[in-house]
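**Student:** Got a sequence here, can you build the structure:
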Amino acid sequence: MPTTPQADEATLRRDLAAAYRLAARFGWDDTLYTHFSARLPGGRKGQQRFLLNPFGLLFKEVRASDLIVVDLDGKVVQGGAAMNPAGFTIHSAVHTARDDAHCVIHTHTVPGMAVAACEQGLLQLNQISAEFHQSVGVHPYEGVAFNLEERSRIQAALADNMALILRHHGLLSVGPTVADAFCVMYYLNKACEIQLAAAQLASIAGPVTRIPPVLSAHVRKQFRGVEHERQLVWAAWLRELDRSEPDYRL
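**Tutor:** From the prediction side, this is the model:
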C-alpha cells in the first residue's frame, strides 16, 4: 500500500486523544486495558517512536498532553507515566510490519470478542460486513500478549489487511491516519454487533442469509472508492467532541 504523509505531533496527539474519548463514548473501553497507538513522524526504520495512552487513565480521561512516547521495545522515552507491556506487544508487531499503519486501534468489545470466539469469524450478513470482505485476517489465541515472539505470527495473520480478528481476544484495525483506523474499527465493530443481533434473532425468525461472495467483492470495491469520506466523518466527530468535552485537546 502507498504510504500517507504523517501529521505533525500536535495533530497526532489531538486525534489520538479524540479517539480515546470517542471510544469511551461508544462503549469500547475496558477500564484501563486495550490501547490505541500512533506512529510519530521521523525516525529511521527500527527507531520510530509512538504515542500511547499512559497506564492508569480511563479512556474518558485521556488528553493530548497525557499521551506518552514509547519506542519499538515499549520503553517509555517521554512522559512521566508507565505503560502496559502486554498492550504494546501487538501494536509494535503491526507498526513494524506495515509502513502504512501509522495508527493501530485494538478493542475488547462484547460484539468483537463474541465474533472472535466464532469458528467462522465475521460473516457476510449485511452491507457493512461486505466492506471487510477478504480484508480481515485471523490470529489464533496464544494467551496474554507478553511473548515478543508472537509478533511475527501477528504480522503474518494481518498481512496487508485493514483489520485483524484476534481469536478469543478482540479486534484490531490499522490505517494511515487516526481517522482511517478509527472509522475502520467503528464499522467493523458495528458489523459484529449486527452479526450478534442476527444470531439472536435466528432462534425465532429462522436461519440468516449471507451475501454471495461475488456480490461482497463488488460492494468491497465500491467502499474502496469512498474511503476518503472517513475524513469527513472524523471531522464531524471532532466537532461533537469540541462541543461536549473540549478538554481532550489540552
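
**Student:** switch to C-alpha atoms for all contacts and neighbour counts from now on
**Tutor:** Will do.

**Student:** For this structure, which residue occupies the most central location?
**Tutor:** I105 (2.3 Å; CA atoms, centre = their mean).

**Student:** Please give the structure of this sequence too, so both can be compared:
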Amino acid sequence: MELSIRYLQKSKGCVMNFRTLCNVPSRLNSTNKVLKICDFEENARSFRSISTAEKIARCKLASLYRLLYISGWAEDVLNHVTLRLPSKTAISCNNDNQIDETFLINKFGLQYWEVTSSNLVEATLSDDAEIVSPGSNCGPVGLNKAGVVLHTALHRAREDVECIVHFHQTDVQALSALKCGLLKTSLESCILGGVSRHSFRGITIHQEERKQLRQSLGKTNKVMMLDNHGAVVCGSSVEETWQLTTLLVHAAKSQLTALQAVGGDESKLVLIEEETAQRTYETAWSGNLHGRDLTDTVSHSGEKGKSIAGEGIENEALTQKFGVRLFNSEIRRLDFMGYNTGLT
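**Tutor:** Okay, here's the model as predicted:
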C-alpha cells in the first residue's frame, strides 16, 4: 500500500484526494503535513486559564468537524456545527449587564478541515451572538449570519439541544426535497424516531424565522428536515449528534436507492409497520446501542501525551450513553491518522 501511494503521488489530477478517500493514515508519508485537531500547546498563552471541561468540549467539536470533512459531508465554508459550552461563571457581555449562555462555532471562511480546538469562536446565545472569545490565529473574525440565526434559535428552543449539525449531504438534501419525507424503509430510519420538517424560506438570515424554526423542531424530535435545504441534527452531546447524523445519512441513502429500484413508485416499497418501528426505536435508545458494559474502562492519568479528558479515574465501569461507542471509535481512527484529537 505504501509503495502504491508513493507511486500515485507522482501523478496529478484526481489522484490528489486518494489518501483522504481511502482513509489512509497520513503517517505513511512523513512529508505530509497534518493539521492537529488539539492545538492548545501551540496557543498555550491564549488558553492557559480555560477549564478542562471547555478543553474537552473544544476538542470534541473540532473532531466532529474533521469527521464530517473526511466523510465528504462538508460543503466548502458553508454550514456549521455548534456546541453549547459547559456551565461556567456567568459572563456579562452587554452594557446593560445581560447574562448570556455561550456556544462554540466555526469562523466563517474556514473549511471544516481547518477547524481546530483553539480557533473555534465562543459567542453568546443572544440574537446578535456577541463574540466572547475570537479563538486563535484570528484576523478579522466573522460569524455567518445564517448560521447564527439557525443555531441560536434551536439551542435556545430546548435545553436538551447541546450540539447541532446543519449539513447539505447530497442524499439528505435530495430527501429533503421529497414530499414523502423520510419513510420507515430501514432500521436506521426507525432509530431516528420522529422527524420534523421546516419549509424553505430562503437563507435563514431573518430574525422572525427563529420562532418558526423552534415551532417546527417541536419538543422532542432530534432531527429536522429543512425542505430543499438539507437537515439539522440536534443532540444532547457531540457523541449522540454524530451517531444521529450517520443514521440519517444511511437512512437517506437506503430510501433513495429503494425508490430508484422501484422507479419512484412508493406503493412498491415495503414499509416497516409503526408498531415495529416504535419497538425498534425504544430498543435502540434503551440499551442496545449504549447501555452498561463492564469491559468499558477509562484511563485519565494526566501524563504527557495522554488524554486531557480528566484525572483520577481508573478502570471504572461506565454507563455508555447513546453514540459514545461509535464516537470513541472514530476518535481512535482520527488519532491513528495522525490528527491528534487530544481525547485518547
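
**Student:** Alignment lookup: the residue nearest to the centre of structure 1 to structure 2.
**Tutor:** Under the alignment (TM-score structural alignment), I105 of structure 1 pairs with V165 of structure 2.

**Student:** just checking, that match is part of a helix?
**Tutor:** No - V165 of structure 2: not assigned to a helix; according to DSSP: H, G, I helix; E, B strand; the rest coil it is strand.

**Student:** And it, how far from H151 of structure 2?
**Tutor:** As judged by CA to CA, to the nearest Å, V165 of structure 2 and H151 of structure 2 stand 9 Å apart.

**Student:** any common contacting residues for those two?
**Tutor:** T82 (CA atoms under 8 Å, 6 or more residues apart in numbering).

**Student:** residues touching the counterpart of H139 of structure 1 in structure 2, list them.
**Tutor:** With TM-score structural alignment defining the correspondence, H139 of structure 1 maps onto H198 in structure 2. Listed by CA under 8 Å, 6+ apart, the contact set of H198 of structure 2 reads 213, 216-217, 224-227.

**Student:** who touches T209 of structure 1 in this structure?
**Tutor:** T209 of structure 1 neighbours (CA under 8 Å, 6+ apart): L125.

**Student:** Quick check: it is in a helix.
**Tutor:** No - under three-state DSSP, T209 of structure 1 falls outside any helix and is assigned coil.

**Student:** Looking at structure 2, which helix is longest?
**Tutor:** Identified as the longest helix of structure 2 according to DSSP state H is helix 238-261.

**Student:** Next up, the contacts around the residue lying closest to the match of I105 of structure 1 once chain neighbours are set aside.
**Tutor:** Counting by CA to CA, 6 or more residues apart in numbering, V81 is the residue found nearest to V165 of structure 2 once chain neighbours are left out, at 4.6 Å. Applying CA under 8 Å, 6+ apart to V81 of structure 2 gives the contacts 61, 65, 105-106, 163-166.

**Student:** what ranges do the strands span in the stretch 101-250 of structure 2?
**Tutor:** For the stretch 101-250 of structure 2, the strands defined by DSSP state E, counting those that start in this stretch cover 102-105, 121-124, 131-133, 163-167, 195-198, 223-226, 231-235.

**Student:** Tell me the spacing between the closest residue to I203 of structure 2 other than its chain neighbours and G109 of structure 2.
**Tutor:** In space, and not counting its chain neighbours, I203 of structure 2 is closest to A146: 6.4 Å by CA to CA, 6+ apart. Plainly put, A146 of structure 2 is 13 Å away from G109 of structure 2 if you go by CA to CA.
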